[in-house]
Structure formats: C-alpha cells, structure tokens
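1. Using only what follows, build the 3D model:
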Amino acid sequence: MSIEIAQKVIKEMKIKASEEMTNTYIDERVSYLLPQFEELAPFNLNQRKKGVPNENLIGWERLAAIETKNLKFTYPDERPENEREYGTALRQITALKKALKRATKTELKDNALYNPVNTIIKHFGNALSYQFASYKEKQNTRYRENVTERRQTSNRIEIDLTDSLKYAFNILTDIKNGQDANWLDVSCAIALATGRRMAEIHLSASFEQIDTYTVAFKGQLKGKNRKVKQGDKAVSLRDVIFKIPTLLPAELVCYGLQWLDNKGKRFESTEDPERVNRRFSKTLNEHCKQFDIFPSEERTYHKFRAAYFRTAIVNDSNVDPYDFTDFAKKVLGDDDENTINSYKRYEIKKNSVTRI
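-> Sure, this is the predicted structure:
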C-alpha cells in the first residue's frame, strides 16, 4: 500500500470513528421507500406512478401523498392554516431526497435498476415538494419581507471584528509555528478569514496563495451543478476558480486548511457534503458563539460569511458599500440577490480591525 493511500485510509477512519449525527426519521423512511421504488422499477412509467394492484405495489404518486401526511403529523405547524410554513418538514423533504439518492449507490439489490430507481425518486421528490409548494412560498415571502425590513437603516447592526480577527490570527499563527490548537478554533478562523461555508472548509475547498491577502479558491458548493461560461467552455461552478480576498494572511489560511486535513477534520472532496453537516454542524455552531462579532442570539457558523463579506467590502475602496451585487457574485459565487441583500443589515463599526 502506498503512503498516499495509507494516509487516505487513516484519515477516513478518523472521521468515521467520530459519531456522525443521525436523522432517525430519514433513515427509517429510506429503509421503507427504497425497496418500494426498486420493486416498481421494472414496470412501465404509468405503473410506476399509479402502482401495480395485482402485485400489491403502491405507485410513487400515492407514496408521495402518504409521505406528506407523515411529515405533517411528525413535524406539525400549530399556527392557523394561512400562516403555516412547515419549516422542519420542508427541511426533511430536502434531506429525504438526498438520502434516497445516496442510498441508491449502495443499497439496491439489483444495480441494473439504478437509473429507473433514480427516475422514480425524482418524480416522487417533485410530487412531495408540490404538496408543500404553498408553504414554501409563504416561507420565501416571509424571508423576503424580513430581509427588506432588517436592511432598513434603523435596523442595521454594527459589528466589530477586532477581537475575533486577532484571536483567529493568533490561532493560525500558533499552528504555523508548530503549536497545537483546538480544531474548532482553526475552522472558525478560516471561515472568518475567507467567508467559505462549513462544507467547503471541511470537504470541497482548495486554496492556493496568490499574494499576501488573496487566494485562489475552488470548491464552491451552493449552485455547484450550475455551469458558467469561461472562455469557450461551460464549466461546473464547483470547478471554477474564484480569486478571493482574505482578512488574514493568505499563507496562514492555506496552512490552516491543510492542518485540518492532516488532523482528519476534512472529508474527501468526493464525499457527500451532507456528511459535514451531520458530523460537524452542531459542534461548530455551538463553538462559534465564542466569537463575539454578532449579538449572541445570531452567532452561527454561517454568519462568519456575512462578517467576512461586509469586511471585504470595507477593505476594497472600489466597492459601493450598499451596491455590491456584482462584487458578491465575484467573491462569494452567490447569485441569490435575497441572500446578498440580507448582508446590508450589517455595518462595520468605526475603528474595527478589518484585516491583520
């Protein structure tokens, strides 16, 4: 066995040795639904949809209706009907779709049915989402209204990165000098310095230093299936290289990411990003509350992205602090204007340190 292969095996063992968070509801539903879909797969399209009565098989259309009832019962929304959003149920629908697709890679009895089973999963997922479409629209409408309200001048929040940036700098400097550190601090330091998502830092991201405060980032996850034009080619967003500013020396940021990898705190880039959420999300979201950038009730790992972005704007005199959509697309790779506009809620406090 080569050294590289041995290191990869050891790394995977380290990650698997730590218990990942489980989603019992999803596990149970996958164990029930996947065999149903596999039994339907050999039949024609209409039979897959409507079922095969003489074979005692339920079609995906009715299975989606049954799943809708299960979700509403398991994750009720007690508000009046016209206010219900079923937020938890909507999140579980997304998780169920992903889990079913993952399971087809390893759990099918007949691998020859892989494609038809995935087709059934797609139809089932679309039907299930349709059942909750009105609730999703209410959720989106409320989110847009909240974004509009929060970004009003009277509702803006000043944030000060001074202490957090100094702490992050010291953590990354310590590990660069051979000292030990809490991997949670290292992860948070990189998130603050680069604005990358948790799953990117712990799975897909690669950094290459360009200059003192700039890295080439590859491994964008949100919208990863979207293709963008580069020259005469359409390139998957995940393979696009973004030239991004850093709030800490690029050398330290690159070293920190490699340090996490060496410590077994990164998954292989080919793994499902959901593994990062199951394994690290709870721990990191709890730990990041020690970074006092935001009000205590708003401290989440993802908020490092907002702090980074608002600070990157301050550090670049060419960017309008309240008209930064193009800059966001360039630096964050994000074309969701609602999300981008939500960052207008935050302002960098006068005299705050914005780069070390």
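2. rest of the way, CA atoms for contacts and neighbours
-> Will do.
3. and residue 353, what is it in contact with?
-> Residues in contact with residue 353 (CA atoms under 8 Å, 6 or more residues apart in numbering) are 160-162, 165.
4. Would you double-check that residue 347 falls in a helix?
-> No: going by DSSP: H, G, I helix; E, B strand; the rest coil, the assignment for residue 347 is strand, not a helix.
5. quick one: it and residue 25, what's the gap?
-> 40 Å (CA to CA, to the nearest Å).
6. When these two are compared, which one has more neighbours?
-> residue 347 (17 against 13; other CA atoms under 10 Å).
7. Check whether the more buried one really touches residue 159, as I assumed.
-> Yes: counting by CA atoms under 8 Å, residue 347 does reach residue 159; the two are 6.1 Å apart.
8. Now do the closest residue in space to residue 138 that isn't next to it in sequence against residue 79, distance only.
-> Nearest residue to residue 138 in three dimensions, chain neighbours excluded: residue 85, at 6.3 Å (CA to CA, 6 or more residues apart in numbering). Using CA to CA, one obtains 9 Å as the distance from residue 85 to residue 79.
9. Alongside the first, I'd like the structure of this one:
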Amino acid sequence: MSRQAKSPDEFENTFIDEQVAYLLPIFEALAPYKLNQRKKGVGDIPGWERLAAQEARILKATYPDEQPEAERQYNTALRQITSLKKALKLAAKTELKDPALVNPVITIATHFGNALSYLFSEYKERQNARYREKVTERRQKENRVQIDLTNSLKFAHRILTEVAEGKDPNWIDVSCSVALATGRRMGEIHCSATFEELAEYEIAFRGQLKGKDRKVKIGDKQIPLRKVTFCIPTLLSAELVCMGLNYLETKGKRLDRNEDAERVNLRWAKVLNLAVKDWDIFPEGERTYHKFRAAYLRACIVNDTSVDPYDFRDYAKQVLGDDDETTIDAYKRYEIKPGTLTKL
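-> Below is the predicted model:
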C-alpha cells in the first residue's frame, strides 16, 4: 500500500520559498523604523501595504481563477496565502541572525498577512459560503458515502506489528497507521502529541493543536488546551499505537514538541497526502491524511453503542479534542459500510 518516497522525502513549496526569500530581507530592513514608516515604506524600501498589494497581483497571476468574476474564489491562492503567512513567521524565528529583529519582523509579517488576506476577503467569504452549502448538501441522505476500513485497518495492524517485532517498515506507512488508529492530526503525530497506554484500546493523549491557545478550567486552574489530557479510544491496540509514535521519533520524523507544528506541513504534508491515495477507505478523489480523522470518528461511533450515530456532536468533541462544529457536521456525510472492520 505504501508508495516509495521521493528523494528527498520532504517536499518543498517552491512559490512560498521564493516569496519568503524576497520578502524577509525587506521586512528586516523595515524593522528599525516606526510603525507608519513600516507601512508606507522608507526611501527605496517598500512598506508592507504596498508589498501586500503587489503580492495579491502575483498570486492572482500565478494561480488564476477562470470563473466569472462574481463566482471567483481563488482557492489555490487562498491556500498559498495561509502557507506564506506561516512560512514568513517561521523564517523570522529561524533565519534572522539578530534576535532583536525577530519580534519586529514578525509584527511586520502579521500586518502584511492581514492586509493580503483583506485583499482576498471577498473571495474567502464566497469560499466559506460555498463550503457551508456543500456541507449541507452532502449531509443529505441521498449524498452520503459509505466507507470501508477493513483493508486499511488490516494493513495498519500489520505495519504496527512489524514495528513491535523490531522490523523496519516505511515511516510513511507508520504515520498513516497511527493517524487512522487515533484520529490525530498530522501536526500532532509528527510534533506535539504524547501517548500513554491506558487500556487495551484506550490512550491518554496530550498535545492538542487546534485551539491550542484556548484555556480550559480543570479544578481551580486554567490549563492551556495543548497541555490537557484527553482519554481517547483507539482502533488498534493501544500498545501498538504507542510503539508507532515512538518509532517515528526514533526515525527522526517527529519535531521537538516545543517547535512550531506548522513545520510539519512544510516538511511532510505533500509526501504523506500522496501516500494516502493508496488507502482505500474513501472514494479516490477524497483521500487525504486529514480524512483519517473522519474515518476514525465514524468507526469510534460504531464501536461505542452508547453513541447516537446521527447525533454525535458532543461525543465527537470529546474524542477529537476540539469543537469545530462545521467539520464535525461535514463528517456526517460518511457512513460505515455494513460488515466493515472498525477495530482490530
């Protein structure tokens, strides 16, 4: 089921790399100046306002949307804006030689990113509206999709068993196996997550990323969500799952838990999403690493007979660790095919 990883296995986003290489020195040159000078520019140094307008033109030219103006969403350009904002902040933290410039450059990058997003705001609103329409449409009974985990769970079990036996399976297969068995995100598996075996099919998970800055009250204390422990079910043996995560660590495929988890996407997202195309849970056009999360949730609902298969929002928040109701509603589109394995 695995694909041979390209060499190197860490794919690059060439467009983002080029834009960061161009913008970062300009932001660095602007850093010593006052706020309005950073915005408007100084002498031959353009300010972030002008740079954002210039970047918007580049994005539209590089990633055009051929639909009529009233229907344009610039989906690829919007994704690249998100990637660019993250990459600029990461570069400021890792590439600047003068530590005193890091915070000013991050501030400039933030203003630049906000201005760039504003220039695409009408397209983003249109994209969000269309997404909500699709979620509502796909949730209708006639549009539901049956998913079958049987082949993938058997393969994942074999891969993690190889880890337990001291063999050397492809790290990509191990990553996908852990994702399916736990429903955790790529950034969690390759950076922030810690697992602790609690029972045969239950682990304690820490390192929640989405909403990580939010605090929750536990006892008398407000605890950052990233440090909260979630007791979650697994679709494979908890022991095997924990071994799988440790294997990724030993293979150098996990970042330090204190690093920016966005680096995971920059380093491994493309190769992992390419590998997922061979996992036959979902229809071919819908196979992404993140969809393991949907398969995991739907399987957990089947495995826990106390959960209503049509009213599971609270349960989903509990096992997924966040309250993104739009995403949870989107998962309602999928149904477990009768007879499929949901635990092994």
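10. picking up where we left off before, tell me which of residue 85 and residue 79 of structure 1 has more neighbours.
-> Between residue 85 of structure 1 and residue 79, residue 85 has the larger neighbour count (other CA under 10 Å), namely 23 against 10.
11. hang on, the more buried one is in a helix, isn't it?
-> No: Residue 85 of structure 1: not assigned to a helix; according to three-state DSSP it is coil.
12. Quick one: map it onto structure 2.
-> Correspondence of residue 85 of structure 1 to structure 2, assessed by TM-score structural alignment: residue 73.
13. what does residue 72 of structure 1 give?
-> Using TM-score structural alignment as the criterion, residue 72 of structure 1 maps onto residue 60 of structure 2.
14. Would you check how far apart that match and residue 75 of structure 2 are?
-> From residue 60 of structure 2 to residue 75 of structure 2 the distance is 10 Å (CA to CA).
15. for structure 1, what spans make up the strands?
-> 51-52, 57-58, 157-159, 206-211, 214-218, 227-230, 233-236, 241-245, 346-348 (DSSP state E).
16. Minimum distance to residue 35 of structure 1: which of those has it?
-> Smallest distance to residue 35 of structure 1 across these (CA to CA): 10.7 Å, for strand 57-58.
17. re earlier: if I pick the match of residue 72 of structure 1, what's in contact with it?
-> With CA under 8 Å, 6+ apart, residue 60 of structure 2 has these contacts: 74, 77.
18. so what's residue 245 of structure 1 closest to, chain neighbours aside?
-> In space, residue 245 of structure 1 is closest to residue 214, 4.5 Å off (CA to CA, 6+ apart).
19. And that neighbour? What does it align with in structure 2?
-> Residue 214 of structure 1 maps onto residue 202 in structure 2, by TM-score structural alignment.
20. how many other residues sit next to its match?
-> Neighbours around residue 202 of structure 2, by other CA under 10 Å: 21.
21. likewise residue 17 of structure 2?
-> Residue 17 of structure 2: 14 neighbours (other CA under 10 Å).
22. Aligned counterpart of it in structure 1, please.
-> Checking TM-score structural alignment: residue 17 of structure 2 goes with residue 27.
23. what does residue 312 of structure 2 give?
-> Match for residue 312 of structure 2 (TM-score structural alignment): residue 324.
24. do the same with residue 113 of structure 2
-> Per TM-score structural alignment, residue 113 of structure 2 is aligned with residue 125.
25. list the contacts for its match?
-> 64, 93, 97.
26. Return the closest of these with respect to residue 132 of structure 1.
-> Nearest to residue 132 of structure 1 among the contacts of residue 125 of structure 1, with distances taken as CA to CA, is residue 93, at 9.4 Å.
27. Counting neighbours, what do you get for that closest one?
-> 20.
28. again with residue 80 of structure 2
-> Using other CA under 10 Å: residue 80 of structure 2 sits among 17 other residues.
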